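S.K.: only geometry, no sequence info:
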């Protein structure tokens, strides 16, 4: 079967392409290269011995997207990653996020519903829950007012897809609400490749450890947590990639009449920023230079997943540890420096 992966050269997208090709799927990648590189395509090829078809297209280009689907009528499913993803940047530039994340999704769906029966996996986020009332967070938790424009685009994106599935009986979709993806492929051929200053914790940690950055800023130590720093659920990117393949196979086998389903994807374990720093130091043998600074706008206090639904219905469970993810991220960082 042929699967379209939008944003397929990004961090999560590229690892999912690897997981798909390792399962025998034919993959077509769309990416505008705004936050990725063609070198990722080479890494995918090195790992899988297969090069996915690649099309450089911005999903906001309606005519280019239309032409793509005219020539790719045989797609069996779509995994949609292409979006801007930094919480802090979204607070500073909300209109960029609303245009890039919502217009692109709308144009993609407009083309999908013209095809025969179609299946879609949406790259969502735990940010849809805002600051949850109860931990761990289950799929039944209320979707609260988003703490950032990024989180709001994921909430609205889910609503757009749900509404489309309700009126277009040819479309079935699963939204995967994942927590904090980290790590890299163990081969170190692909990994997180932020352009400019990293917006996420782990690449900032590895870049600081290898002296690309002078020091790591820890945003706040006065939160109501055990050590005062924010708590998140950090999941290895390959566990997350495999969850996408399993969710896709659920859609392709059609075991349920539900046209739109939601699953949390995480480890179920919360780790504070300082705990992640300590785990990295243990995994790498490096001492990290960091300082405490003020809180960052848009950050919630704590978020970690209740994964029971994904465990029982999808038959998926995270297998890799925090230490393994940090070790793989560190190997990837060192490999990039040598390249």
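M.R.: Nice, thanks for sending it over. The shown structure was predicted, so the numbers you read here are calculated from the model rather than taken from an experiment. Numbers count the residues shown, from 1 in each chain.
S.K.: please count neighbours and contacts with C-alpha atoms only from this point.
M.R.: Will do.
S.K.: mind checking how far residue 108 is from residue 206?
M.R.: From residue 108 across to residue 206, the span is 35 Å (CA to CA, to the nearest Å).
S.K.: and for residue 246?
M.R.: Taken as CA to CA, the span from residue 246 to residue 206 is 30 Å.
S.K.: between the two, which one's more packed in?
M.R.: residue 206 (25 against 16; other CA atoms under 10 Å).
S.K.: which strand or helix spans the more buried one?
M.R.: Take DSSP states H and E as the rule and residue 206 turns out to sit in helix 201-209.
S.K.: output the contacting helices and strands for that helix.
M.R.: Helix 201-209 sits against strand 216-219, helix 322-338, with contacts defined as 3 or more CA pairs under 8 Å, 6 or more residues apart in numbering; DSSP states H and E.
S.K.: give me the contacts around the stretch of helix or strand residue 153 belongs to.
M.R.: Using DSSP H and E, residue 153 sits in helix 149-167. Contacts to helix 149-167, defined as CA atoms under 8 Å, 6 or more residues apart in numbering, come from residues 84-87, 90-91, 94, 97-98, 101-102, 105-106, 109, 122, 124-125, 127-128, 130, 143, 145-146, 171-173, 175, 259-260.
S.K.: putting a second one here so we can go through both:
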């Protein structure tokens, strides 16, 4: 199958590329490297001994996106490209709407031009907002509490409307919980630009000595130890979920939202303890005020993924921390400059 992958050089995209290529698919990546590295693609090629077509471009550039899609003529699209930091979305909401929402409408129009009817979308459990009940299932009301979550919810609605209006369309909206970890080789992993917005890469950078201490945003939540509780999922499990979703689009029409998580919550404090265990390093920390838009607890109901995708997460929090530490200790400064692999 020919698969067009927006944001394929990023963290989740690069791990999914490994699985796609290992499964024998032909892939074209469209990425502007705003929060990714061409070195990741070079390492994917090394890991798989397969080539990856690459078009450097921005999903806000409708003409460039359409040209790339029409030229590659894919059977399906996996859409990762977008901005994803909750805090930054509060500070720069228009940038998030322009990139995530307008970029996605550009993509759907480009798919129409290329006669492509299958898409797997990188959504987020952030769309649920505050829990009315737990675990979150796909029937839980949508109520995002920050601009980032609102962009994801809007794009879900747009894709659903597109699928309803498009003959033979098939779309899967994968609502990620909290992807962490790295490839077992330690060759690819999460390498955020600037200060990490997510917990595990920040913990990893403290453990490897790049940062002095970890800031925990609030210890007064209604959780078992007062720190925020999340459903962390290994990025390799998440990559496998994309292949399962891709397969599903080939045998079902319409649009389905599907949670991708483990179904188990881990608190920030528990994750720090697990990372100390994996790394053997001290991880100094401080408690700071809560961040706007954060919720106390979030974990997934996973029955729908098991039923429709025949997929279930297999890797636990110790595997997540061990693989993350292997990546960070082997690459203490993240990816090197382009041209160095």
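M.R.: Happy to help now that I have it. A quick note: this is a predicted structure, and the numbers were derived from the prediction, not measured.
S.K.: which of the contacts of helix 149-167 of the first structure are buried?
M.R.: When the contacts of helix 149-167 of the first structure are checked for burial by 16 or more other CA atoms under 10 Å, the buried set is 84-87, 90-91, 94, 97-98, 101-102, 105-106, 109, 122, 124-125, 127-128, 130, 146, 171-173, 175, 259-260.
S.K.: whereabouts in the second structure does the helix holding residue 153 of the first structure align?
M.R.: Aligned by TM-score structural alignment, helix 149-167 of the first structure falls on residues 147-165 of the second structure.
S.K.: what mean distance separates that stretch from the matching residues in the first structure?
M.R.: Averaged over the aligned pairs, stretch 147-165 of the second structure sits 0.5 Å from the first structure after superposition, using mean CA distance after the TM-score superposition for the first structure.
S.K.: how about that stretch: buried residues?
M.R.: Buried, per 16+ other CA under 10 Å, within stretch 147-165 of the second structure: 147-156, 158-160, 162-164.
S.K.: how about the helices in the second structure?
M.R.: Listed in chain order, the helices of the second structure (DSSP state H) span 11-22, 38-48, 62-72, 86-91, 93-96, 103-113, 147-165, 199-207, 235-249, 268-279, 303-304, 317-330.
S.K.: next, count neighbours for the closest residue to residue 37 of the second structure other than its chain neighbours.
M.R.: Nearest residue to residue 37 of the second structure, sequence neighbours excluded (CA to CA, 6 or more residues apart in numbering): residue 9, at 6.2 Å. For residue 9 of the second structure, the count of nearby residues is 30 (other CA under 10 Å).
S.K.: next, the contact list for the aligned partner of residue 185 of the second structure in the first structure, please.
M.R.: Taking TM-score structural alignment, residue 185 of the second structure has residue 187 as its aligned residue in the first structure. Listed by CA under 8 Å, 6+ apart, the contact set of residue 187 of the first structure reads residue 47.
S.K.: what's the distance between residue 187 of the first structure and residue 161 of the first structure?
M.R.: From residue 187 of the first structure to residue 161 of the first structure the distance is 35 Å (CA to CA).
S.K.: re the thing from before, out of the helices of the second structure, which gets nearest to residue 224 of the second structure?
M.R.: helix 268-279 (10.1 Å; CA to CA).
S.K.: and the contacts of that closest one?
M.R.: 199, 203-204, 207, 216, 225, 227-230, 282-283, 317-318, 321-322, 325.
S.K.: please repeat the previous calculation with a cut-off of 10 Å.
M.R.: 199-200, 203-204, 207-208, 214, 216-219, 225-230, 232, 267, 280-285, 317-326, 328-329 (CA atoms under 10 Å, 6 or more residues apart in numbering).
S.K.: equivalent range in the first structure for that helix?
M.R.: Going by TM-score structural alignment: helix 268-279 of the second structure matches residues 273-284.
S.K.: now do the contacts for residue 241 of the first structure.
M.R.: Residue 241 of the first structure touches 12-20, 181, counting by CA under 10 Å, 6+ apart.
S.K.: no, scratch that, I was asking about residue 298 of the second structure
M.R.: With CA under 10 Å, 6+ apart, residue 298 of the second structure has these contacts: 125-126, 128-131, 133-136, 177-178, 228-232, 263-266.
S.K.: which residue lines up with it in the first structure?
M.R.: Alignment note: residue 298 of the second structure maps to residue 303 in the first structure; criterion TM-score structural alignment.
S.K.: residue 288 of the second structure too?
M.R.: Under the alignment (TM-score structural alignment), residue 288 of the second structure pairs with residue 293 in the first structure.
S.K.: surely residue 122 of the first structure and residue 77 touch.
M.R.: No - under the criterion of CA atoms under 10 Å, residue 122 of the first structure is not in contact with residue 77, lying 11.1 Å apart.
S.K.: residues shared between the contacts of the two?
M.R.: Common neighbours of residue 122 of the first structure and residue 77 (CA under 10 Å, 6+ apart) are residue 173.
S.K.: and residue 144 of the second structure, what is it in contact with?
M.R.: Counting by CA under 10 Å, 6+ apart, residue 144 of the second structure touches 125-130, 150-153, 293.
S.K.: again with residue 38 of the first structure
M.R.: Contacts of residue 38 of the first structure (CA under 10 Å, 6+ apart): 9, 31, 54, 56.
S.K.: ok, and the most crowded of those residues?
M.R.: residue 9 (31 neighbours).
S.K.: any idea how far residue 16 of the first structure is from that one?
M.R.: Residue 9 of the first structure is 10 Å from residue 16 of the first structure, by CA to CA.
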